[in-house]
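Trainee: Turn this into a structure:
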Amino acid sequence: MYSNPVDPGNRPLLLFFIILGAWETRSGQIQYSILEEAKHGTFVGRIAQDLGLELAELMPRLFRVASKGRKDLLEVNLQNGILFVNSRIDREELCGRSAECSIHLEVIVDRPLQVFHVEVEVKDINDNPPVFPGTQKNLFIAESRPLNSRFPLEGASDADIGENAQLTYTLSPNEYFSLDVPTTDQQVKPLGLVLRKPLDREESPELHLVLLATDRGKPELTGTVQLLVKVLDANDNAPAFDRTLYGVKLPENIPNGTLVIKLNASDLDEGLNGDIVYSLSSDVSPDIKVKFYIDPVSGEITAIGNIDFEESKAYKIRVEAIDKGLPPLAGHCTVLVEVVDANDNAPELTVTSLSLPVSEDAQPGTVITLINVSDRDSGTNGQVTCFLTPQVPFKLVSTFKNYYSLVLDSSLDRESVANYKLVVTARDGGSPSLSATASVSVDVSDVNDNAPTFAQPEYTVFVKENNPPGCHIFTVSARDADAQENALVSYSLVERRVGERALSSYVSVHAESGKVYALQPLDHEELELLQFQVSARDAGVPPLGSNVTLQVFVLDENDNAPALLPPGPGGVAGAVSQLVARSVGAGHVVAKVRAVDADSGYNAWLSYELQAAAGAARSPFRVGLYTGEISTTRALDEADAPRQRLLVLVKDHGEPALTATATVLLSLEDSGQAPKASSRASTGAAGAEAALVDVNVYLIVAICAVSSLFVLTLLLYTALRCSAPPSEGACGPGKPRLVCSSAVGSLSYSQQRRQRVCSGEGPPKTDLMAFSPSVPPFPDSEDVGKQQDLNMDHCPEVSPFILI
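Mentor: Model prediction:
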């Protein structure tokens, strides 16, 4: 509890003022009471304990107090949970003459959100003395006035209420007047002086009296006014009104000049003594003088100022009727003007934001904001109803008198609506009714409820083989409908094995951009299809993700030259030796050159050409363009050299084309007759032996020549490979090529076919449409001839296939 040093003489008074926070729970509300003018720090109540809150949770739960109007009157000590007086509380300033005076507090705590209503009643103390309209009042009374004549007086006013505002009056002792104090309604019969002894101007022309007003507070406070009674010479009859009290009902906001009432007073005297002049009493309040005017001749009272019910509900007008006699006499009456309320005040809305923004996973019933409505009018004109427009997933719930809570009515989805512009309308019950609106903007905060999504579940990528390491081959992009970190997407590979190696040794993906890179050169002959998955994960808690499949087709480049096959077991690749009888006719196949290309498609489509030796006569042999079969173009004769050395150029159809050279040695021999007589046996044997010696010499020479040509061919092939320009578009998709098919398959095949399709899911896909039938290694010359003897002239009728 808070205490302050006080003067010892006022200690009983202080003990009376301090009230130990008496509280009670009624209709879900905590009530305290406190005396006005309490000192700073005065204990009001243990609000945290009374609300069932632990002291340790006040600060973490953001315990706070909100009040309408002045917000510094009361405060809560968050260390001990005590509500105390923070600044001076003047009940008269706060509530005026109202019988009830309370300070309404809203106590708000978060996590979870709770709202409590606390009402602190401010009790009146006797801190305002009675006050008269003036310090002195002059009364003019004729000496001829009869006994028991009554002279009205304006009483004192006290700003306090109840016992503190109930006044008793005392008149200073004198022999002429007594004080007439009404015991009921002062409006009917005001305070007045009663003449008890006839006045004699010659004896006492002036009387000085003191009127004392005392309230019933503790301690009592008093106020005084000096009464100066001037005794006038006889004017026997004073003006008299029909009634002493007139009641009028006057609507508020009437235009200036509106007639309020017409008064009529009569005087039994004649002449000037009977001429009456009307006027407002000299002791009426200035507020009445600026709002009402009385015509001095007609007695009509008109409104000249703004008549506002909210400012004053009634006006008490004191009117005097004074004749022109000498001395003048006066008659008095009271006009009580009751102001009738009109619906001239629109409702007022006060919005207190609490749980903003609102999480999109908030449960229905979550309190969003508090709304307070008020209307200065009374009765039906001040009865206010609130409703919400337009149709939104929120509703208004009445929590207390003139208090509403804006609560969530249904689930939210930030991806559909991220912000709601709400309009709260308050309408009173007047006719016509008045309304007011308040806009409330409710932002919906994001939760991670959407996984990243790709535009399509699978992408097909074409990459030329022999790409440079680190080449960018594709970019994946996933979109997340959430916001901020919930929409921050990162990418990664779904690791797996590709043959003997890990997938991450082939490709990588940039975590932020989604760019996919080839970490090493890809070889079409080793890997035709690389299928893998890229995962997209957001940064939400918990993170959400999805995968996309990439099919990377490695397009073939012409990076393999034709390879010559040996003619048979024990043969040397690139060299063919053959004995040819001179008796063969035109078109006879005398030898066959066999070659394969490790590439595919056009790059593996081989053609054969016969290279003519410089200065040599026209050769009697030719080679099949696509079969490699060497055949005679005419019948051989004796003029043909017995040793024929042919160079066959094998070339693929790549860009640029790669070649290989094969050497074919043909030995022409005569087809002699068998010996007809035994006598010639020895001669024939000797000739045969000589011929065998010649053949052996020729064979040795041929073998040396073939070996030299083979070495030369290898050197030439190596030089061509090293000097070949790099294929364009190494990392881009290759140009679609036509593949012409026939009954025997494609135009080329790879002799050394390895595993080319690497996919972790099922059999290889057929997106790459290329006809390349498997051919067993080292086929015999007849099979090779049958499969390679294709001519482009036979292809136009066959539908081409395009890489897609």
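
Trainee: CA atoms for contacts and neighbours, from now on please.
Mentor: OK.

Trainee: ok, then the element right after the longest helix seen in the chain?
Mentor: When the chain is parsed with DSSP state H, its longest helix is helix 681-723. Using DSSP states H and E, the helix or strand that follows helix 681-723 in sequence is strand 757-758.

Trainee: which residues sit against the next helix-or-strand element following that next one?
Mentor: Using DSSP H and E, the helix or strand that follows strand 757-758 in sequence is helix 781-788. Residues outside helix 781-788 that contact it (C-alpha atoms under 8 Å, 6 or more residues apart in numbering): 567, 592, 594, 626-629, 744-745, 747-748.

Trainee: ok, the residue lying closest to Asp236 once chain neighbours are set aside to Glu121 distance?
Mentor: Closest residue to Asp236 apart from its sequence neighbours, by C-alpha to C-alpha, 6 or more residues apart in numbering: Ser144 at 5.9 Å. From Ser144 across to Glu121, the span is 55 Å (C-alpha to C-alpha, to the nearest Å).

Trainee: Ok, Ser435 next?
Mentor: For Ser435, the distance to Glu121 - C-alpha to C-alpha - is 31 Å.

Trainee: quick one: buried residues of the strand or helix carrying Leu228?
Mentor: Using DSSP H and E, the element containing Leu228 is strand 222-232. Applying a neighbour-count criterion of 16 or more other C-alpha atoms under 10 Å, one finds 222-232 buried in strand 222-232.

Trainee: Can you tell me the number of residues neighbouring Val297?
Mentor: 12 (other C-alpha atoms under 10 Å).

Trainee: Give me the distance between it and Glu270.
Mentor: Taken as C-alpha to C-alpha, the span from Val297 to Glu270 is 17 Å.

Trainee: Check Glu689 too.
Mentor: 194 Å.

Trainee: Surely Asn264 is in contact with Arg243?
Mentor: No. Counting by C-alpha atoms under 8 Å, Asn264 stays clear of Arg243, with 9.3 Å between them.

Trainee: Show me which of these two is the more surrounded one.
Mentor: Between Asn264 and Arg243, counting by other C-alpha under 10 Å, Asn264 is the more crowded of the two (16 against 13).

Trainee: Arg196 and Tyr176 touch, don't they?
Mentor: Yes. In terms of C-alpha under 8 Å, Arg196 counts as a neighbour of Tyr176; the distance is 5.3 Å.

Trainee: Run through the strands of the stretch 551-700 of the chain in chain order.
Mentor: Using DSSP state E, counting those that start in this stretch, the strands of the stretch 551-700 of the chain run over 563-565, 575-581, 589-592, 594-596, 606-611, 621-623, 629-632, 643-652, 659-669.

Trainee: between the second one and helix 681-723, how many degrees?
Mentor: Pointing back at strand 575-581 there. If you take axes from the mean of the first three to the mean of the last three C-alpha atoms, to 10 degrees, strand 575-581 sits at 150 degrees to helix 681-723.

Trainee: Sequence B follows; please return its structure for comparison with A:
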Amino acid sequence: MDWNIWKEEGSGARRLLLSFLFLTVWKTGSGHVHYSVLEEAKHGTFVGRIAQDLGLELAELVPRLFRLESKGHGDLLEVNLQNGILFVNSRIDREELCGRTLECSIHLEVIVDRPLQVFHVEVEVKDINDNQPVFPMAVKKLFLFESRPPGSRIPLEGASDADIGANSLLTYSLNSNDYFTLDIKRNDENIKSLGLVLKKVLNREDTPEHHLLITAVDGGKPELTGTTQVKITILDVNDNAPEFERTVYKVSLFENAPNGTLAVIVNASDLDEGVNKDVVYSFNTDTSADTLSKFYLDPVNGYINVKGNIDFEETKLYEIQVEATDKGTPPMSGHCTVLVEIVDTNDNVPELVIKSLSLPVLEDAPLGTVVALISVSDRDSGANGQVTCSLTPQVPFKLVSTFKNYYSLVLDSALDRESVANYALVVTARDGGSPSLSATASVSVEVADVNDNAPAFAQPEYTVFVKENNPPGCHIFTVSARDADAQENALVSYSLVERRVGERALSSYVSVHAESGKVYALQPLDHEELELLQFQVSARDAGVPPLGSNVTLQVFVLDENDNAPALLPEPVSRAVGAGHVVAKVRAVDADSGYNAWLSYELQPAAGGARSPFRVALYTGEISTTRALDEADAPRQRLLVLVKDHGEPALTATATVLLSLVESGQAPRPSSRVLAGGAGAGAGAARARLLVLTLLLSTALRCSAPPSEGACGPGKPTLVCSSAVGSWSYSQQRRQRVCSGEGPPKADLMAFSPSLPPGPIGGDREQLNVEVDLSPKVSTF
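Mentor: Purely as a prediction, here's the structure:
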């Protein structure tokens, strides 16, 4: 940084001393720092340790995006981010910044992010005496009649100094001469009036011209001077100049007054007669072009009218010099000053600028979080320039006034992105004029999501029906959870909640697709082994930390007719009377419901012969339809069909062989007699014995093959009733029938009922029942 502070020759030491005297800093409150600097300070001039005074660490200036903003004066001051020092970056001209306003400051905004903070810094620009007094004209020409009496005063335009304070306080001096002295007066408007006073009678013949030098010296240190030459031509004849009624006319005029509006009437009179008395009004030749563009002076009647745009914000006061010149030869002039004060009207709409938006805002942002910085201004003055801000509509934000016309948009209540994801705010700036003017700006505040919602299922539990014998990998159900959050926070994945099902892990039965939520059966399910599979599926989002919930699935395995009836042997021995039960065929079915409801049928004999036996439809009992006699075939073959009520139905068959033997004949050695009839007495008639042999067929027949791939939800099975009573799900699932010791032989049980003994010596036929349990009968 350049630490040089002016070292110009002659005044360098004094300027260096002034720089140190004015280079001060003080704090005026939290976040507001005040500095001062002399105008025209060289590049690199130290202004203040701004980072230290604002409580900021040097190391955080760059990471926190330290930046300096100044409306309209962006490059005058700069900050060294390495040492946090505010220095002069370019030439500062107080007169260019503030004109003749006594107070002149540069308002800076220091903004840092993470978190967003704003500081207001005011740098007062101190005036130095860098402007010398300037007269309106380098050479002023005056024409005076020689008849002008001594003591008369000739008004002159004084010098002006662009500086302020002591630097603009002027003193005047006149070079030594015999005819004129310099007269300075201050009126009640605190305006200095400069003029020449004639000391003695003029004599054009002696001295036709006078050359004077007027010097103006300001009050600065070092002082600066300005000069003007006054060339006075002595005229003859017309010896009375016009005189105005007032030396100063003071009027007020509203800005934006329409063209033609009368501002003031000036009036001058001349004591001469004739043409020397006729007066013509005109603006002084020193009148500025701006004034000439705004006002028109009628040369005859002295009316001053508006002819241009009168803007209070451009010029608040017009000082107009008016001359009244008679038509004498030579002409004589009188002078007056017209002060036109411009009155402000509310003609400027407030200016509203939204800057440093910190978006989006997290939905869990704490109350008081700064969302944006807003600056407002109004070029009008007084109440017309006083601006207040408001926020619409009713939203969870508020405006907080921070410094003069600066506001912060802050969070005022809790946010919920799932309720409102974006707020359209309207900031209104309204001045205090009557009627007031306003300006609006729109701010769209986006609310950013945080993971505050867990995935949710539509219901806590689902019931699923699946037919048994499904193909492996079959899709049985789809779970779906919705997460009210957004993006990753709403990305849901699914998984099984692992547990044991008997001796096996749940994951050996089912699986769930992590993305789609589809649940698959990994293997065929068996209703006879597992009727109900209950488990949980977990849904987790991808937020940090993740949130989740579970849903319960109850999978009912529906029965299919996949088990044929199985025959169980039950030996029965009964007498051979008509209607007597001689044997019973009993079968079981591992299925349930209709699939396990069995019926028995006796197949017709070959050749269409009528059999003397019948089988009960639902009990399987074989009984005679009549008494047996010698006319019946000695060997009879019965085929019993066992059928369930499944769809399709499955069947099993039992072959029953009947043999008639003589009463008292011994059974064959290869047969095992389970039950027999009573023996005959001496001398009795011949009797016949029936040996019953049952052969079981293991071939299963069905009307149609079982369907494959049926794994969708099934309908629940109902309890039904039949002619032989009610039935429901079978409580016994898998049965194996064994006969005695050793391997199982036949699923057939046949028996003969015991009958009371007949009368001794009586003739009757007797039925002996023999059950063949040879290995030719298959098991299931």
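
Trainee: Report the TM-score for the pair.
Mentor: After superposition, the two chains reach a TM-score of 0.85 (TM-score structural alignment, normalised by the length of structure 2), with 723 aligned residues with a C-alpha RMSD of 3.1 Å.

Trainee: how far apart are the strand holding Leu228 of structure 1 and its match in structure 2?
Mentor: Compared with structure 2 after the fit, strand 222-232 of structure 1 shows a mean deviation of 3.3 Å (mean C-alpha distance after the TM-score superposition for structure 1).

Trainee: In terms of secondary structure, what does that strand contact?
Mentor: strand 136-142, strand 206-215 (3 or more C-alpha pairs under 8 Å, 6 or more residues apart in numbering; DSSP states H and E).

Trainee: Report the buried residues of the first one.
Mentor: Of the residues in strand 136-142 of structure 1, those buried by neighbour count under the rule 16+ other C-alpha under 10 Å are 136-137, 139-142.

Trainee: same question, the longest one
Mentor: Of all the residues in strand 206-215 of structure 1, those buried under the rule 16+ other C-alpha under 10 Å are 206, 209-215.

Trainee: same question, stretch 108-127 of structure 1
Mentor: Within stretch 108-127 of structure 1, the residues scored as buried using 16+ other C-alpha under 10 Å are 108-110, 116-127.

Trainee: How many residues are close by Leu196 of structure 2?
Mentor: For Leu196 of structure 2, the count of nearby residues is 18 (other C-alpha under 10 Å).

Trainee: Repeat that for Gln554 of structure 2.
Mentor: Neighbours of Gln554 of structure 2 using other C-alpha under 10 Å come to 15.

Trainee: quick one: which helix or strand includes whichever residue in structure 2 pairs up with Val107 of structure 1?
Mentor: Under the alignment (TM-score structural alignment), Val107 of structure 1 pairs with Val110 in structure 2. According to DSSP H and E, Val110 of structure 2 maps onto strand 105-112.

Trainee: Now do that strand: everything it contacts.
Mentor: 61, 64-71, 73, 117-125.

Trainee: separation between Asn486 of structure 1 and Asp480 of structure 1?
Mentor: Distance, Asn486 of structure 1 to Asp480 of structure 1, using C-alpha to C-alpha: 8 Å.

Trainee: What of Arg61 of structure 1?
Mentor: 34 Å.

Trainee: Quick check: chain neighbours aside, which residue is closest to the counterpart of Val297 of structure 1 in structure 2?
Mentor: Here Val297 of structure 1 is matched to Val300 in structure 2, going by TM-score structural alignment. Of all residues not flanking Val300 of structure 2 in the chain, Val280 sits nearest, at 5.8 Å (C-alpha to C-alpha, 6+ apart).

Trainee: and the one you found, how many neighbours?
Mentor: For Val280 of structure 2, using other C-alpha under 10 Å, the count is 18.

Trainee: Quick one: map Ser490 of structure 1 onto structure 2.
Mentor: The equivalent of Ser490 of structure 1 in structure 2 is Ser493 (alignment by TM-score structural alignment).

Trainee: Spell out which helix or strand contains its match, please.
Mentor: Using DSSP H and E, Ser493 of structure 2 maps to strand 492-497.

Trainee: Ok, Leu18 of structure 2 next?
Mentor: Element membership for Leu18 of structure 2 (DSSP H and E) is helix 12-22.

Trainee: buried sites along that helix?
Mentor: For helix 12-22 of structure 2, the neighbour count (16+ other C-alpha under 10 Å) marks 15, 19, 22 as buried.

Trainee: residue in structure 1 matching Phe244 of structure 2?
Mentor: That one, Phe244 of structure 2, aligns with Phe241 by TM-score structural alignment.

Trainee: separation between that match and Arg643 of structure 1?
Mentor: Separation of Phe241 of structure 1 from Arg643 of structure 1 (C-alpha to C-alpha): 166 Å.

Trainee: The two: who's more crowded?
Mentor: With neighbours defined as other C-alpha under 10 Å, Phe241 of structure 1 and Arg643 compare such that Phe241 has more, 19 against 15.

Trainee: okay, now the closest residue in space to the more buried one that isn't next to it in sequence: neighbour count?
Mentor: Leaving out its chain neighbours, the residue that sits closest to Phe241 of structure 1 by C-alpha to C-alpha, 6+ apart is Ala265, at 4.2 Å. If you count neighbours by other C-alpha under 10 Å, Ala265 of structure 1 ends up with 21.

Trainee: Who are the contact partners of Ala265 of structure 1?
Mentor: Contact analysis of Ala265 of structure 1 by C-alpha under 8 Å, 6+ apart lists 239-242, 276, 321, 331.

Trainee: which two in those are spaced the farthest apart?
Mentor: For those, the farthest-apart pair by C-alpha to C-alpha is Asp242 and Ile276; their separation is 14.1 Å.

Trainee: which one of those two has more residues nearby?
Mentor: More crowded of Asp242 of structure 1 and Ile276, by other C-alpha under 10 Å: Ile276, with 28 against 11.

Trainee: Just confirm that one contacts Pro328, I think it does.
Mentor: No. Counting by C-alpha under 8 Å, Ile276 of structure 1 does not reach Pro328; the two are 9.5 Å apart.

Trainee: Overlap in contacts, those two.
Mentor: Shared contacts of Ile276 of structure 1 and Pro328, counting by C-alpha under 8 Å, 6+ apart, come down to Ile322.

Trainee: And the aligned partner of Ala631 of structure 2 in structure 1, how far from Asp185 of structure 1?
Mentor: Mapped onto structure 1 by TM-score structural alignment, Ala631 of structure 2 lines up with Ala639. Distance, Ala639 of structure 1 to Asp185 of structure 1, using C-alpha to C-alpha: 163 Å.

Trainee: Likewise for Ser353 of structure 1?
Mentor: With C-alpha to C-alpha as the criterion, Ser353 of structure 1 and Asp185 of structure 1 are 49 Å apart.

Trainee: Neighbour count for the two, which is higher?
Mentor: More neighbours surround Ser353 than the other of Ser353 of structure 1 and Asp185, with 16 against 8 (other C-alpha under 10 Å).
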